[in-house]
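J.: show me how the following folds:
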Amino acid sequence: MNNFSDYINQYTNGKKVCILGFGREGKSTYRILEKYGAQASLAIADLNNVDREANGLPESVELICGKDYQSCLDRFDMVFKSPGIVLEKPLSELSCYITCETQVFFECFREQIIGITGTKGKSTVTSLIYHVLHENGVDCRIAGNIGIPVFDIAEGMEENTVVVCELSCHQLEYMTVSPKYAIFLNLYEEHLDHYGTLENYYNAKKNIYLHQNSEDDLLINSDIAPKEYNTWHTYTVSDKDKSADVYVKDGVIYYGDPYVIPVDRIKLLGVHNHYNIAVAYYIAMMYMDENEFTEALCTFEPLSHRLEYVDTVRGIRWYDDSISTACATAISALQSVPGAGTILIGGMDRGIDYTSLVDFLADFNVKVICMEASGKRVYDMIQAKDDFKDKSRVYYADHLEDAVKLAAEITPEGKSCVMSPAAASYGIFKNFEERGDAFKKLVAGLE
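T.: Presented below is the predicted three-dimensional model:
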């Protein structure tokens, strides 16, 4: 069923409904429920205070705010949970039905959705797929974890409208429906403060394909491909495994006839982005030919804070890779920026294993500035590593401001300094965007 307004009406008919979390998605949910819903009552629950007047909320909408905001949930038939909210009780201990925008939207439109998840690269791949489709005249919309709630694009959907949807682990955690086309890019240690183990984190992500049927497509990194799905429409993608259905190496994508990535014409920096391009190429070939894909690829503007060139100041090229929250992305950053001279590492300590990064840095001739809590752990690991070459190139600075000042002093002229923290920003900055913006301001202040 894809008559969205009717579906919302039937979905909420006669039910006591609560919106849990009143941020961007919660407000989107409220707008749609207020317009199309047939709920018996509506409430909003949030840890923070919700201003009734500023948000135009009528007296009929109950507000439940403060530290006990989740204690009310069992009073309701249905709870729309925002992805940023962590439930204080497991589902088994709640009598209410937990749902979310993504669940409802997928129930309506799953046949039209290309869903993308993974620890790293999902925003780039989502944006790139949308760009090449849009540039070639495909009726498409972009939404999800990219910053656009799915309810914001739901009205006016046609049967041939394609939705390119970025999906986080928090959006997928309780999903019972999967998209027609699922893309699972990779899996690294992340969000362990919430999930505890990599397995739990993976289990949340797996919902992107777990509820697919035999007519659906799954494109997944060969390292994490589920063996039990090999008889379905499962395709692997890799830059290491030549037997993968989609294989990319040395700037060439092997999927059907080899496709040479026009590396001298594109703005996506780094070999790791060749993998992302290969994923987009797989999808694009359903809608266009190679020449059309190439023309669109060459006009794609990379997203901010993803190996973004900032400026050349004091003879140093500065790069913002604030999106980096894993060892693999910091390693890719060093392998991708031209003439890497210094890397800034560290942020919130979420307990991830930094062994692979420390091992890489041991033999990679670059100056390392560690900062914040996770950076201190990396610094201590390096000092304890007997075979780390030249520990005099490793420094510790308390915060980002100190790290940038130090980098300006020790980075050789003509070299690059990249902030690729391999750590979350929370507790220090609001998000990785704020961290990246702060880095850019500090660099500008060096002039």
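
J.: could you use CA atoms for every contact and neighbour count after this?
T.: Noted.

J.: ok, residue 238 to residue 182 distance?
T.: 16 Å (CA to CA, to the nearest Å).

J.: same question for residue 358.
T.: Counting by CA to CA - residue 358 and residue 182 are separated by 33 Å.

J.: who has more neighbours out of these two?
T.: Between residue 358 and residue 182, residue 182 has the larger neighbour count (other CA atoms under 10 Å), namely 24 against 19.

J.: would you do the same for the sequence below? I want to compare the two.
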Amino acid sequence: MIPVRGYAGAKVAVLGLGRSGLATARALVAGGAEALLWDDSPEARAAAEAEGFVLTDLGRAGALEGVVVLVTSPGIPHLYPAPHRIIRAAMEAGVPVDNDIGLFFRSFAAEDWDGFDVTPRVIAVTGSNGKSTTTALIAHILAEAGRPVQMAGNIGRGVLDIDPAVDGEVVVLELSSYQTELARALTPDVAVFTNLSPDHLDRHNGMGGYFAAKRRLFAEGGPDRAVIGVDEVEGVFLAGQLAEGAADDRVIRISSGQKLDGFGWSVFARKGFLAEWRKGRQVASIDLREVAGLPGAHNHQNACAAYAACRTLGLAPREIEAGLRSFAGLPHRSQLVGERGGVRFVNDSKATNVDSAAKALQAFARIRWIAGGMGKEGGIAALQPLLGSVAKAYLIGHSARDFALQLGDTPYEICETMARAVERAAAEAEAGDVVLLAPAAASFDQYPNFEKRGEDFTARVQALAIA
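T.: Reported below is the predicted structural model:
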């Protein structure tokens, strides 16, 4: 646990008692604060009471009197589409609003760091797609190289729930736009921006607000090094804002598909090869084509981001390459879950939107595509140019019939359930095919989350007695 600093003896309100909220409450108490806890969910309140916390209804009149800060969980709206009533009351009363990320950055450094040989560092990763894989990949590479490392944030443990840093340790954080938008302190040593595509637009009132939330990590965080994906215009803009010029190697531009040889420092992947360029010359190259845990151009972009971040910490290219090759991938993200008769079964249940599904469809040559769920605005119409690799689609969930109308000439079958889709795809697949779960839709029509959907797919595949 990281005890929260700066609030000893003060009243701090905590709104939202999920994983991060309870971790925040524990860390506040450990730092000497008086924590006033509330959640609109009776189940969450009961879980907090089971830990011995006393609840305070923050919505009642006078509940915020004497409170010096309100700490809110990331899933609770604070601006768009409308502020939660308690957050609005806090803002109107002049009570600052923060989150656990802000508390972490003001509390992470400790007195015993003066005796360390190597000061602990924080790498923070944000973006639309690839955040989790990039975060986990950085942590894996560091661990394989013998560096002490912890992973937290939007993946793994809550940021305040991690252990105090040891000499030379690196903390790798995955940060969502919900987390970067509100944190009152953002001071990573290295910040990574993977890419940007439309998501959470209602929460940020459009793409401009969404990008602004991501940009805060760099503009207000002031990292020593910034790793910026420049395959979208927003990344190009951000890199240009942070750098003093093309030769400024404090900004490392990364790409999957572009050659970036005119900058002070860049890392890019083309035709399956990762290349690092510094001051106009290539200094390293890695063949990514046989790295099983990182298939496809989107994962090659993740590899570039992780490679660049690890290079800023002084790791050698050969150390990073070893970590890339031993990375097994994350569950539900281009995860190979089995093979039978030359047919591979890949779980990409995390592909909950069109952009992430597009990346999955581009990673394989001949696909038996399992798609559907709670479709988002526009359905899958934008995927039309990528359907040439799809031998047949097997459609499930609420949007199955809507998706069928957008497939053009691509063969399809309405399967409704995961069990039926896996059964039919496995029966029709031929050697060399990939049965790919990349739903391009949310899971909430049939599953509580994308993880449960991916677990169901994996269980159905394993039931096929795959060797």
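
J.: then residue 451 of the second structure would be within a strand, right?
T.: No: using DSSP: H, G, I helix; E, B strand; the rest coil, the secondary structure at residue 451 of the second structure is helix, not a strand.

J.: that one reaches residue 333, doesn't it?
T.: No: taking CA atoms under 8 Å as the definition, residue 451 of the second structure is not a contact partner of residue 333, at 10.0 Å.

J.: shared neighbours of these two, anything?
T.: 349, 350 (CA atoms under 8 Å, 6 or more residues apart in numbering).

J.: how about residue 183 of the first structure, what's its match in the second structure?
T.: Using TM-score structural alignment, the equivalent of residue 183 of the first structure in the second structure is residue 192.

J.: so what corresponds to residue 432 of the first structure in the second structure?
T.: Residue 432 of the first structure maps onto residue 450 in the second structure, by TM-score structural alignment.

J.: likewise residue 280 of the first structure?
T.: Aligned partner of residue 280 of the first structure by TM-score structural alignment: residue 306.

J.: same check, this time on residue 298 of the first structure
T.: Counting by TM-score structural alignment, the partner of residue 298 of the first structure is residue 325.

J.: have a look at residue 451 and residue 333 of the second structure and say which one is more surrounded.
T.: residue 333 (24 against 16).

J.: got the buried residues for the helix of greatest length in the second structure?
T.: In the second structure, taking DSSP state H as the definition, the longest helix is helix 296-312. By neighbour count on 16 or more other CA atoms under 10 Å, the buried set for helix 296-312 of the second structure is 296-310, 312.

J.: just the helices in the first structure please.
T.: For the first structure, the helices defined by DSSP H cover 4-12, 24-36, 101-109, 122-135, 169-172, 192-195, 198-205, 272-284, 290-297, 327-336, 355-363, 372-383, 400-410, 432-444.

J.: packing partners for the first one?
T.: Applying 3 or more CA pairs under 8 Å, 6 or more residues apart in numbering; DSSP states H and E, one finds that helix 4-12 of the first structure contacts helix 24-36.

J.: in the second structure, what range does the helix it packs on match?
T.: Counting by TM-score structural alignment, helix 24-36 of the first structure corresponds to 19-31 in the second structure.

J.: now that stretch, how far from the centre of its chain.
T.: 22 Å (CA atoms, centre = their mean, to the nearest Å).

J.: likewise stretch 359-367 of the first structure?
T.: On CA atoms, centre = their mean, the centre of stretch 359-367 of the first structure falls 27 Å from the chain's centre.

J.: hmm, the match of residue 298 of the first structure is touching residue 295, no?
T.: No: contact criterion CA under 8 Å: residue 325 of the second structure and residue 295 do not qualify, at 11.5 Å.

J.: the more surrounded of the two?
T.: The residue with more neighbours, out of residue 325 of the second structure and residue 295, is residue 295; 21 against 16, by other CA under 10 Å.

J.: residue 140 of the second structure corresponds to which position in the first structure?
T.: Checking TM-score structural alignment: residue 140 of the second structure goes with residue 131.

J.: what does residue 391 of the second structure give?
T.: So, by TM-score structural alignment, residue 391 of the second structure is matched to residue 366.

J.: residues contacting its match?
T.: 340, 341, 342, 343, 393.

J.: tell me the contacts of the third one?
T.: Under the criterion of CA under 8 Å, 6+ apart, the neighbours of residue 342 of the first structure are 366, 367, 368, 369, 407, 411, 416, 417, 418.
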